[in-house]
Every structure is written in structure tokens, then in C-alpha cells.
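Student: Quick one: sequence plus predicted model below, questions after.
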Amino acid sequence: MKINKLKLFTRNLNEQKEFYKFILELELLEETTDSFSVKVGESILTFVLGDDNTFYHFAFNIPSFQITESYEWIKQKIDTLTYEGKDIIRFDSWNAEALYFYDADKNLVEFIARKNLNLVSQEKFSKENILYISEIGIPTLDISKVFNTLNNESGLEIYDGDFESFCAIGNETGLFIVMNYLVKKWMPTMEEGKPSPFEIVFDNSHGEIFTLIYKNEEIKIIKDVR
């Protein structure tokens, strides 16, 4: 799975634009009076002014062996979020390491280095090493319903987890992180997730492109028939 575009909502449009343009140093692709878009490597991230959202969790893949370098880069700009006193968190079952930080909206943003992908860079870590959007969280009360919709309409499979508390759907280049928000909380802050609307354009690794709209805990998927 590959996430091509992700549209989120914000109450603080100007602050978010400043964060992504000047803190993460991402290229500003487009802006209007009520939205802006930045280039996240191979993906596009858009924020639209709105007040229906609480907060989001999403992740960016970085080179597989540069988590320490990414920490040194980001900590010069903002504080990272710790878990059990650690700035860099290991996920042994995923063969990955990650760090987390807040953006201007207090969204939970993650850099994750997935060693299985063997994404190698010899360059010093910079914005160019923020490769693409690789995760978006979906807080819900019905994980099985979300999975069945994704599986039936786009063919995505379970990467990890179950229908009780947490289920990662897709693969290491793109995942929907589906969480029962009454059972499980977001790492590393252990905040309770709440459903927030978003739109995403993704492909399922078989050349098929889909737009997914999530609102009021309901999913609508539209297949690109071009």
C-alpha cells in the first residue's frame, strides 16, 4: 500500500503551516485562505481549516537505519515525546524503531525506521529523508467493520493485530492503524484517540487507486476508474 495524499483538518491553519514549512522544512506546494499542502517525499499532506477534529496520529517513513540521525535533527527544533523515559522506541515484532513529537495542533506525529524495507541513505538526515506518509490512525469502536470495508473494497489485508484492540491494515509502506479507543490508547503519550474526519488517496500495491473518506466513524471508499 502507498499513501499518495492525506487531507486532515485543523483549527490552527497558520500555526500548522508555520510548523510544517519551518520546523519540518517541507516544501509548500499550495495554499489558499483555508488550506495548505506540503510535499512529504513521495506523498502530499494537506490541512484544511475546520473544527470537527480532535487530534490525529500519523507517521512518516524514514530511512531504515537513520532513527538516531533523525532524533538528532528534530531535537534541535522541538522536544520529542518519550515512552518509559526513552526518546527512541523499539518495536521488535515490526523490526522497527520510532520517535514521536507533536505538531502545532498537538497531532501525534511519528518518524519510523522500518529495517525490513532496507531503505538505505548515505546522506546526512534532512527533510529529504522524510520519505513518505506511511500511517494514519483510525480510532473506532468497530475494528472488524473497518477491516471488512477495507478488505472487501480495496483488498487490503491485516499486517498485525486483531479485532479487539488494535489492527494494522496494509503493509510496511502504508498502514491504517485501526484502534478501539475504549480499549487501547496511543503511544507514547497514552492519550485516548477520538474519531476525526480525514480523506486519503492510496493504492493497494496492485495498481488500483482509491479515495477513502472517514467521517463520523463511517468509511466511504471510491475506486479510481481512470
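Tutor: Great, that's in hand.

Student: okay, CA-based contacts and neighbour counts for the rest of this
Tutor: Will do.

Student: ok, and the residue nearest to the spatial centre of the chain, which helix or strand is that part of?
Tutor: Centroid check for the chain by C-alpha atoms, centre = their mean gives residue 58 as the closest residue, at 2.2 Å. Using DSSP states H and E, residue 58 maps to strand 57-62.

Student: which ones are touching residue 221?
Tutor: Contacts for residue 221 (C-alpha atoms under 8 Å, 6 or more residues apart in numbering) come out as 153, 210-213.

Student: which stretch of helix or strand covers the closest residue in space to residue 158 that isn't next to it in sequence?
Tutor: Setting aside the residues directly before and after it, residue 158 is nearest to residue 169 in space (C-alpha to C-alpha, 6 or more residues apart in numbering), at 4.4 Å. Using DSSP H and E, residue 169 falls within strand 166-171.

Student: okay, now the one to match up with it:
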Amino acid sequence: MFIDRAEFLTAEPLDRLISFYNETLQFPIVDEGLSGRVTFQAGYSRLTFVSVESAENDPYYHFAFNIPSNKLDEAKAWISRHVQLGVEAGEDVSYSALWNSHSVYFADPAGNILELIARHTMDNEVDRPFDAKQDVLNISEIGLPAHHVRSAVDALEALGIPTYKTRDDSFNPIGDDEGLFIIRTVGGRWHFTNKTAESFPILADIRGLGELHLYESGQQLVIEQN
């Protein structure tokens, strides 16, 4: 599943996000309009933030970026010079035997939970030092909290997106190594953080499916496809 673009809401001033994503993560700005939005290039994917007014529960999301399968250690050394890494059980690297992957977690100024993930199932090794401008390959995961995980998964599978690895009623990824939606129960804790999963509107442009507008209404996932 190729995630060509993801669009998230934010109550954080856009200048702080521009500083973080453009200057720290080195994502080029491809569109900085006057309509309260900014878009960055992250590998072949585009990452857009749309400004909204601050509220009692400001929007935040979880999303991940694929990096070359042999570059986790170097990527960790690079990102840890700029941000504090998430820690779980005393470890700052997450290893999944089921997924055959290593990853690190960190936050942006808006409280979004970011992840750099090296999937050892992918043939994307590089024989040079890690370079953020080249080696952040794409948006590879979008967290999609739902009150009813099974029905959300069923709705996305009906579009042709398959479950990844395992089916589960509280945490169910769908897609493939290239791109995933991470469907998890609203109120559950995001891995390597102390933040709970909350549902906020998402736009995801999926290659072959078009734009999917995803949001919850009446505790059910709504999918509007353009």
C-alpha cells in the first residue's frame, strides 16, 4: 500500500512545525500556502498539516517513516541528537519479531508520535552513511484509532486493503510493509509513549484508491473516498 500523501490537523503554530520538519528532519517544503497549511516531502510521500483552532483536546497522531533496513542504528544516532527518544521497559529501540523490524519513537512539537522503522523484510539496504534527505523513504504507517476495531478493519478490507500479519480486536494493522493503517482501540496506549490513542480526522491519499477521508462518527469509522 503506497501512501502518497497524509494530511493531519494541528493546533500547533505552523512555524514551529516548519522549523521541526524542514530544519530538523530536513524535509523539503513543497507547499506553504496562505490558507493555514503546509506540506513537506518525506521520501516519495507528502506530509500535510492543516491549522485548526486550539481546543480542549488538540489533535495528535501516530505516523511512521520507512528507512533502509540496515540503517536503524545510524538513524537513531542522528535523531537522538535532536529529540528525546521514547522508552519502553528501559529500552529506546523497539524490536518486533513478528514484523522483523526495529524502530525508534519520538515526538514533534505538536505532540504527534513519530517513528523511524527499519523493516528487514524489505530489500532496501544502502551502502553509505545514513542521510535523512535520502533515507527517509516514505510514510509507512498511519495510526487510526477506532472505537470498534473489527468493523473499521472490515470497512478498509472492503476497499481491498488486507490485514497485515494478524487479526486482533484491539490492535490490527492492515496493508503491507510499504504502507499500513494501524487500527487500534481508542483509549489504548501508543507503544513507547504515555499517550492514549484518540480519534481525529485524517486524509490519506492511497495509490490506486485515491483520497480517503477517515473520521469517526457515532463511534463508527466513516470512510469517504474521492
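Tutor: Yep, it's here. Quick caveat: nothing in here was measured; it's all calculated off a predicted structure.

Student: Could you check which residue of structure 1 pairs with residue 98 of structure 2?
Tutor: In structure 1, the residue paired with residue 98 of structure 2 is residue 93, using TM-score structural alignment.

Student: next one: residue 151 of structure 2
Tutor: Under the alignment (TM-score structural alignment), residue 151 of structure 2 maps onto residue 145 of structure 1.

Student: So that match lies in a helix, does it not?
Tutor: Yes: the assignment for residue 145 of structure 1 (DSSP: H, G, I helix; E, B strand; the rest coil) places it in a helix.

Student: Measure how buried it is and give me the count.
Tutor: As a burial measure, residue 145 of structure 1 scores 14 neighbours (other C-alpha atoms under 10 Å).

Student: Check the gap between it and residue 40 of structure 1 for me.
Tutor: 30 Å (C-alpha to C-alpha, to the nearest Å).

Student: Residue 25 of structure 2 contacts residue 131, correct?
Tutor: No: here residue 25 of structure 2 does not reach residue 131: they are 10.4 Å apart, not a contact under C-alpha atoms under 8 Å.

Student: In contact with residue 216 of structure 1: list those residues for me.
Tutor: Residue 216 of structure 1 sits next to 195-197 when contact means C-alpha under 8 Å, 6+ apart.

Student: Considering these, which are maintained in structure 2?
Tutor: By both residues aligned by TM-score structural alignment, their matches' C-alpha atoms under 8 Å, the contacts of residue 216 of structure 1 still in contact after alignment to structure 2 are 195-197.

Student: how about those in TSV, adding secondary structure and distance to residue 175 of structure 1?
Tutor: Listed next are these as TSV, based on DSSP: H, G, I helix; E, B strand; the rest coil; distance: C-alpha to C-alpha, whole Å:
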residue	secondary structure	distance to residue 175 of structure 1
195	coil	17
196	coil	17
197	coil	17
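
Student: which of those count as buried?
Tutor: Neighbour counting with 16 or more other C-alpha atoms under 10 Å marks 195-197 as buried within these.

Student: Return the member of the residues you listed nearest to residue 35 of structure 1.
Tutor: Nearest to residue 35 of structure 1 among those: residue 197, at 15.2 Å, using C-alpha to C-alpha.

Student: Since that was my last question, I'll sign off now.
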